[in-house]
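S.K.: return atomic coordinates for the entry below.
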Amino acid sequence: MQVSGETSVVEVPAGTGRAVRVTAGDRVRLIDPQGGQVGDVFAFTDVEHHSASHTRAATSRLFPAIGEHFMTQRRRPILTLVEDTSPGFHDMLIAACDPERYAALGATGHRSCAENLREALAAVEHGYSGPTPQPINVFMRIPVQQDGRLQWLAAATAPGDSITLEAVMDCLVVVSACPQDIVGINAGSLSPLVIEVSPP
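M.R.: All right, here's what the predicted structure looks like:
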């Protein structure tokens, strides 16, 4: 972790995950330095975690708008979307990639966001051991067609695009620079993401 003034900076190497602890009011800026890279984002307290389904129920959207909250499984706000300099494509429909997904794609042993989450939680000694929550898939482009089908399109972010979340409660934020290089959601080769945490 690097600290610049009061802002801490954590690089998430391509295909891996990192966790940062944040305090209510902190701003978490997720940056795509090279462009075209999807990130899976998770948020945990000691007893709650972000829930995509509860968020959709609260906002009546597939993804929150600026100023709206991401909710936990207890229907409480944990993060707020406060800024987005990217083209605005994000997803909360698709599950985190996992070993079973890659096995089905013929790539047994491939890194996954689910394993990145477990490694990041273990690195900070967080005790969550339940099922992998459905992530906030930032920069991921999965448009819904009129017939209900989903398209899997490459991320449209340009170098330096970012999305900023504000912590509503003290929590642990985990970011995985998604290692998916078989289904074309990442544009070009895999690349890192950067987490910037700034106090209020």
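
S.K.: please count neighbours and contacts with C-alpha atoms only from this point.
M.R.: OK.

S.K.: which strand or helix spans the residue nearest the centre of the chain?
M.R.: In the chain, the centroid-proximal residue (CA atoms, centre = their mean) is Val41; its distance is 1.9 Å. Val41 belongs to strand 39-44 when assigned by DSSP states H and E.

S.K.: that's a helix at Thr55, yeah?
M.R.: Yes - residue state for Thr55 (DSSP: H, G, I helix; E, B strand; the rest coil) corresponds to a helix.

S.K.: is it in contact with Ala65, as I believe?
M.R.: No - judged on CA atoms under 8 Å, Thr55 makes no contact with Ala65 at a distance of 11.3 Å.

S.K.: higher neighbour count, these two?
M.R.: Thr55 (24 against 15; other CA atoms under 10 Å).

S.K.: structure for this one too, so we can compare:
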Amino acid sequence: MSDLHVVPACHGRAVHLSKGQAIQIINTHGQQVVDTWCFNAHDMSEFMSMEHLHATLQGIFPAKFDGLTTNRRRPILIMEEDTSPGRHDTVIAACDVHRYAALGCTQYHNNCTDNLHAALAQIDRRATDCPAPLNLWMNIPVGPDGKITWGEPLSKPGDHVILRAMIDCIVVMSACPQDLIPINGAACKPTEVHYRLLD
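M.R.: This is a model prediction of the structure:
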């Protein structure tokens, strides 16, 4: 088990996982959404894909022991453990400058799309686009009419997930900067999260 590392509030981090290795992502304060991506370490054109995951799960909420599927329809990660109530979003795209402009921002706002690219650049990698992320702990209830609600997280301080690599891969995490709607809790205050690598 490695040391504990931080993903600062409103920023991102990228880490390499070898096949069989795992990452524990910890919702330190309990209310923070973590946009999460995963790429094949040897071919960045293969990545964890929410659209393909929906077909695999025949649903939209991944749970313990589920394989998280790539755009080539094979599991890249396994959700090995989840101590939260298990509500994670697979529907909503990563926030970006256009999202914040639509919400009324007139100046630059940190966002998960830019965090993805910045985190990858820190390890000398590049993605040509921003795939839809697995939004850990993001609570987006879907009604019978198909309408969604921007809910507050159901997770508690210290809740965590463990994701185990099925192939050599790169996991990217963004402590979502959203502070205009309550997806990071009623206070609309993004916080840091922590992670550690596991054998």
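
S.K.: after superposing, what score do the chains get?
M.R.: In this superposition the chains share a TM-score of 0.94, using TM-score structural alignment, normalised by the length of structure 2; 193 aligned residues with a CA RMSD of 1.1 Å.

S.K.: ok, back up a step: got a list of what the counterpart of the residue nearest to the centre of structure 1 in structure 2 touches?
M.R.: Mapped onto structure 2 by TM-score structural alignment, Val41 of structure 1 lines up with Thr36. The contact partners of Thr36 of structure 2, by CA atoms under 8 Å, 6 or more residues apart in numbering, come to 133-136, 171-174.

S.K.: look up how far Leu103 of structure 2 lies from Thr36 of structure 2.
M.R.: 23 Å (CA to CA, to the nearest Å).

S.K.: equivalent analysis for Lys189 of structure 2, please.
M.R.: 16 Å.

S.K.: tell me which of these two has more neighbours.
M.R.: Neighbour totals were compared for Lys189 of structure 2 and Leu103, and Lys189 leads with 19 against 11 (other CA under 10 Å).

S.K.: which residue packs closest to that one, ignoring adjacent ones?
M.R.: Once flanking residues are discounted, Lys189 of structure 2 sits nearest to Asp179: 5.7 Å by CA to CA, 6 or more residues apart in numbering.

S.K.: show me what the one you found aligns to in structure 1.
M.R.: That one, Asp179 of structure 2, aligns with Asp181 by TM-score structural alignment.

S.K.: surely that match and Leu190 touch.
M.R.: Yes - shown here, Asp181 of structure 1 and Leu190 form a contact pair, counting by CA under 8 Å, at 7.1 Å.

S.K.: what about the helices in structure 2?
M.R.: According to DSSP state H, structure 2 carries its helices in the segments 50-57, 97-102, 112-122.

S.K.: quick one: closest of those to Cys10 of structure 2.
M.R.: helix 112-122 (7.9 Å; CA to CA).

S.K.: in the closest one, what counts as buried?
M.R.: By 16 or more other CA atoms under 10 Å, the buried positions in helix 112-122 of structure 2 come out as 112-120.

S.K.: okay if I get the residues you listed as TSV plus distance to Val91 of structure 2?
M.R.: What follows is the buried residues of helix 112-122 of structure 2, written out as TSV (distance: CA to CA, whole Å):
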residue	distance to Val91 of structure 2
Cys112	15
Thr113	15
Asp114	19
Asn115	19
Leu116	18
His117	20
Ala118	23
Ala119	22
Leu120	23
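
S.K.: farthest pair in those?
M.R.: Taking CA to CA as the measure, the buried residues of helix 112-122 of structure 2 reach their widest spread between Cys112 and Leu120, a distance of 12.2 Å.

S.K.: coming back round to it: can you tell me how far the match of Asp179 of structure 2 is from Thr59 of structure 1?
M.R.: On the measure of CA to CA, Asp181 of structure 1 and Thr59 of structure 1 end up 32 Å apart.
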